[in-house]
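Visitor: Quick check, what structure comes out for this input:
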Amino acid sequence: MAMAVAHTADPVIVAKGLVKRFGGRRVVDGFDLIVPQGSVYGVLGPNGAGKTTTLRMLLGIIEPDTGERHLLGMRHPRDASDRVGYLPEERGLYPAMKARDAIAFMGALRGLPWREGRARAATLLETAGLGHAADDKIRKLSKGMAQLVQLLGSIVHQPDLLVLDEPFSGLDPVNQERLESLILAERDRGATIVLSTHVMAHAQRLCDRLAIIAHGKQRFEGTVAEARGTLPQQVHYVPNSPREGLREQLPADARPDGDGWRFELPHSGIEALLKRLIDLGYGISGLSIERPGLHEAFVRIVGEAAAEPSE
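Guide: Okay, here's the model as predicted:
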């Protein structure tokens, strides 16, 4: 789970009113963003929502049609490129290169001396559990190992800002866990991380703040807790005596869930309902009150956006 971060320095990224059109369609439509220093910030959305286009505008890879952005204090983001690590959605490594050399090469592109890059690469590979593959050519690595190598290449120069576009795509659970550990280690080192993903479990564990995009528009911005707070708490109730007539005693939205029932926490609280269930002889075998996860909040927010008329 992401740790609370005290943000006292200037934001690493500030964007206002970013708009990008392709073929007459607004792929990004008025995007605002402030990324605090030292945070893990998620840019979330379904496929085609505009996440990659947004990240590329923030980095200066493409220019917005309107709007402005500052990155690491620079008005022109590419002026800060040596202080940035970027893992694009489209992976790409030279297949004939050895893993350690591929990492050093990516560092050299950001100004890191070759010898220092190879030494750092060896350390990073060991830390990531890939030390045995340091001299293996990229073509011999599994897809997950090659993806981790490319990530290590994006952090070898110890960037102040790390931007990861769908970093978990295609990784097995073991390598997903390794990647999460690497992201948290970079945050603990002092880097700011911006990541896009449509897998909410990773965002819920990693992110301090997040923005949710749908149809190119920003639909939510805030903490994970605030996103989850957009939905009411859920009650899971398991009776002692699940005899007939119980359904009629529960709220209208109650639905079967395992050996019990699930429903929204009533506005008036749960006490009166529980007293009635006990008095009627249904009893309580199990009871929990939970805030819905980020996945449920994401589905609600994106679903509401999908219901809106498009341009």
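
Visitor: use CA for all of it now, contacts and neighbours both
Guide: Noted.

Visitor: next one: the helix or strand that Ser154 is a member of to chain centre, how far?
Guide: According to DSSP states H and E, Ser154 maps onto helix 143-155. With C-alpha atoms, centre = their mean, to the nearest Å as the basis, helix 143-155 stands 18 Å off its chain's centre.

Visitor: Mind jotting down where the helices sit in the stretch 101-250 of the chain?
Guide: Along the stretch 101-250 of the chain, counting by DSSP state H, counting those that start in this stretch, helices occupy 114-127, 143-155, 173-189, 200-206, 224-228, 246-249.

Visitor: for the ones you listed, which one ends up most surrounded?
Guide: By mean neighbour count, with neighbours taken as mean count of other C-alpha atoms under 10 Å, helix 143-155 ranks first of those at a mean of 23.

Visitor: Report the inter-axis angle for it versus helix 114-127.
Guide: 130 degrees (axes from the mean of the first three to the mean of the last three C-alpha atoms, to 10 degrees).

Visitor: Which strands and helices lie in contact with helix 143-155?
Guide: In terms of contacts (3 or more C-alpha pairs under 8 Å, 6 or more residues apart in numbering; DSSP states H and E), helix 143-155 is packed against strand 84-87, helix 99-108, helix 114-127, helix 173-189.

Visitor: Format the helices of the stretch 101-250 of the chain as a markdown table; extra columns: distance to Gly50.
Guide: As requested, those are exported to a markdown table (distance: least, C-alpha to C-alpha, whole Å):
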| stretch | distance to Gly50 |
| --- | --- |
| helix 114-127 | 32 |
| helix 143-155 | 22 |
| helix 173-189 | 23 |
| helix 200-206 | 17 |
| helix 224-228 | 20 |
| helix 246-249 | 44 |
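
Visitor: Of all those helices, which one is nearest Gly45?
Guide: Gly45 lies closest to helix 200-206 among those, at 9.5 Å (C-alpha to C-alpha).

Visitor: Counting by contacts, list what the closest one packs against.
Guide: Counting by 3+ C-alpha pairs under 8 Å, 6+ apart, helix 200-206 packs on helix 173-189, helix 294-307.

Visitor: got TSV for the ones you listed, with distance to Phe263 too?
Guide: TSV is the format used below for these (distance: least, C-alpha to C-alpha, whole Å):
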stretch	distance to Phe263
helix 173-189	32
helix 294-307	14
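
Visitor: Sequence B follows; please return its structure for comparison with A:
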Amino acid sequence: MNAPLIVDGLNKRYGDLVALRDMTFHVDPGEIFGFVGSNGAGKSTTMRIILGVLSADAGEVRLGNRPIDLDLRRRIGYMPEERGLYPKMKVGEQLTFLAKLHGMDTAEAEESVRRWTDRLGVGSRYDDNVADLSLGNQQRVQLAAALVHDPEVLVLDEPFSGLDPVAVDVMSDVLKEKAAEGIPVIFSSHQLDLVQRLCDRVGIVTRGEMRALGTVDALRSRDGITLEVTGPRADVAWADALPGVREAAYGETIRLLVDPDVVDDQQILAAALDHGPVHRFTTSTPSLTDMFREVVSA
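Guide: Okay, here's the model as predicted:
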């Protein structure tokens, strides 16, 4: 049975620099978790601690109730931001070697390598040196290295960096397939449109701290959603006292910032119609990119 990946109260300092401060979150089985933040925010440090590449000053990482140890680390599929392939080694030979390091026997490893290189579109490059591949194909091989041992957890640092649109679609499908198998998947990315499209939940990190955490929809609407109404009179504050309306700006187009958990849009529409014909009535929610900028600037 798959278990959640739990990051519990991680702290990390480098002298006076606080890299992580009480970093806490979890990734449930079958969940895709987006880990986003500016460069230097603490994403890679967190992932390296999960893998045991770095040690934390305080806190721990668990898979379910069990602290991550060497045996559990062999069950994690990891894709580092600084790609770790051997450039003068053949693709198939290298992936087979890595699969065996994770405990597979030779036959299992070779079968898995064939399956994943074909799945990721680099099967024809099986006998080529990594150095002879394009950067995009090297990226596909790096993902194969994270998947070849059938991991129970996926931790991917900037997996979409440098990929063409076709490769992005292939990698997106793989992440969704692994999540559907009940595997916790966490990845970092600066491509927030992909994070918004793929992830069940998102954590936004700033200066080593988790500043926002929740579902994509909840984060996008946490400060309210905007209703735009065109047509009714703008010289009467007809919306100010309506339930769920936080702010109202009157003009040619009337903009209302509303609480999505309280507001009744039909009540607002009826009130608008009492003050003139309604030519347009639309709802807009900030994108994850807008939300990210707001959190980081704050």
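
Visitor: can the helices and strands packed on helix 143-155 of structure 1 go into JSON lines with extra columns for distance to Leu93 of structure 1?
Guide: Output for these, formatted as JSON lines (distance: least, C-alpha to C-alpha, whole Å):
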{"stretch": "strand 84-87", "distance to Leu93 of structure 1": "11"}
{"stretch": "helix 99-108", "distance to Leu93 of structure 1": "7"}
{"stretch": "helix 114-127", "distance to Leu93 of structure 1": "15"}
{"stretch": "helix 173-189", "distance to Leu93 of structure 1": "18"}
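
Visitor: which one of the ones you listed lies closest to Leu55 of structure 1?
Guide: Smallest distance to Leu55 of structure 1 across these (C-alpha to C-alpha): 9.8 Å, for strand 84-87.

Visitor: could you measure Glu177 of structure 2 against Leu51 of structure 2, distance?
Guide: According to C-alpha to C-alpha, to the nearest Å, Glu177 of structure 2 and Leu51 of structure 2 sit 22 Å apart.

Visitor: In structure 2, which residues correspond to the helix holding Ser154 of structure 1?
Guide: Residues 135-147 of structure 2 are where helix 143-155 of structure 1 lands when matched by TM-score structural alignment.

Visitor: Identify all contacting residues around that stretch.
Guide: Under the contact criterion C-alpha atoms under 8 Å, 6 or more residues apart in numbering, stretch 135-147 of structure 2 has outside partners 76-79, 83-85, 91, 95, 98-99, 113, 116-117, 120-122, 130, 154, 159, 162-164, 167.

Visitor: try stretch 17-31 of structure 2
Guide: By C-alpha under 8 Å, 6+ apart, stretch 17-31 of structure 2 touches 2-13, 33, 41-42, 45-46, 59, 178-186, 199-201, 207-210.

Visitor: ok so Phe31 of structure 1 is a helix residue?
Guide: No - counting by DSSP: H, G, I helix; E, B strand; the rest coil, one finds Phe31 of structure 1 to be strand, located in no helix.

Visitor: counterpart of it in structure 2?
Guide: Under TM-score structural alignment, Phe31 of structure 1 pairs with Met23 in structure 2.

Visitor: how close does that match sit to Gly59 of structure 2?
Guide: 8 Å.

Visitor: now do Val236 of structure 2
Guide: Between Val236 of structure 2 and Gly59 of structure 2 the distance is 56 Å, computed by C-alpha to C-alpha.

Visitor: and what of Ile32 of structure 2?
Guide: 23 Å.

Visitor: Which one of those two is surrounded by more residues?
Guide: For Ile32 of structure 2 and Gly59, the more surrounded residue by other C-alpha atoms under 10 Å is Ile32, and the numbers stand at 25 against 16.

Visitor: Could I get the contacting residues of that one?
Guide: Residues near Ile32 of structure 2 by C-alpha under 8 Å, 6+ apart: Leu175, Lys176, Ala179, Pro184, Val185, Ile186, Phe187, Leu198, Cys199, Asp200, Arg201.

Visitor: mapped onto structure 1, which of the residues you listed hold?
Guide: Contacts conserved in structure 1 for those, using both residues aligned by TM-score structural alignment, their matches' C-alpha atoms under 8 Å: Ala179, Pro184, Val185, Ile186, Phe187, Leu198, Cys199, Asp200, Arg201.

Visitor: out of those residues, which are buried?
Guide: For those, a burial check counting by 16 or more other C-alpha atoms under 10 Å picks out Ala179, Pro184, Val185, Ile186, Phe187, Leu198, Cys199, Asp200, Arg201.

Visitor: Distance to Gln266 of structure 2 added to the residues you listed, as a markdown table?
Guide: Below are these laid out as a markdown table (distance: C-alpha to C-alpha, whole Å):
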| residue | distance to Gln266 of structure 2 |
| --- | --- |
| Ala179 | 38 |
| Pro184 | 40 |
| Val185 | 39 |
| Ile186 | 39 |
| Phe187 | 40 |
| Leu198 | 31 |
| Cys199 | 31 |
| Asp200 | 29 |
| Arg201 | 30 |
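
Visitor: Aligned against structure 1, show me the partner of Asp200 of structure 2.
Guide: Per TM-score structural alignment, Asp200 of structure 2 is aligned with Asp208.

Visitor: Was I right to think that match contacts Glu221?
Guide: No - contact between Asp208 of structure 1 and Glu221 fails when scored by C-alpha atoms under 8 Å: they sit 11.1 Å apart.

Visitor: Could you pick out the buried ones from the contacts of stretch 135-147 of structure 2?
Guide: Looks like those have 76-79, 85, 91, 95, 98-99, 113, 116-117, 120, 122, 130, 154, 159, 163, 167 buried, using 16+ other C-alpha under 10 Å.

Visitor: Tell me how far the equivalent of Val122 of structure 2 over in structure 1 lies from Leu277 of structure 1.
Guide: Counting by TM-score structural alignment, Val122 of structure 2 lines up with Leu130 in structure 1. Leu130 of structure 1 sits 57 Å away from Leu277 of structure 1, going by C-alpha to C-alpha.
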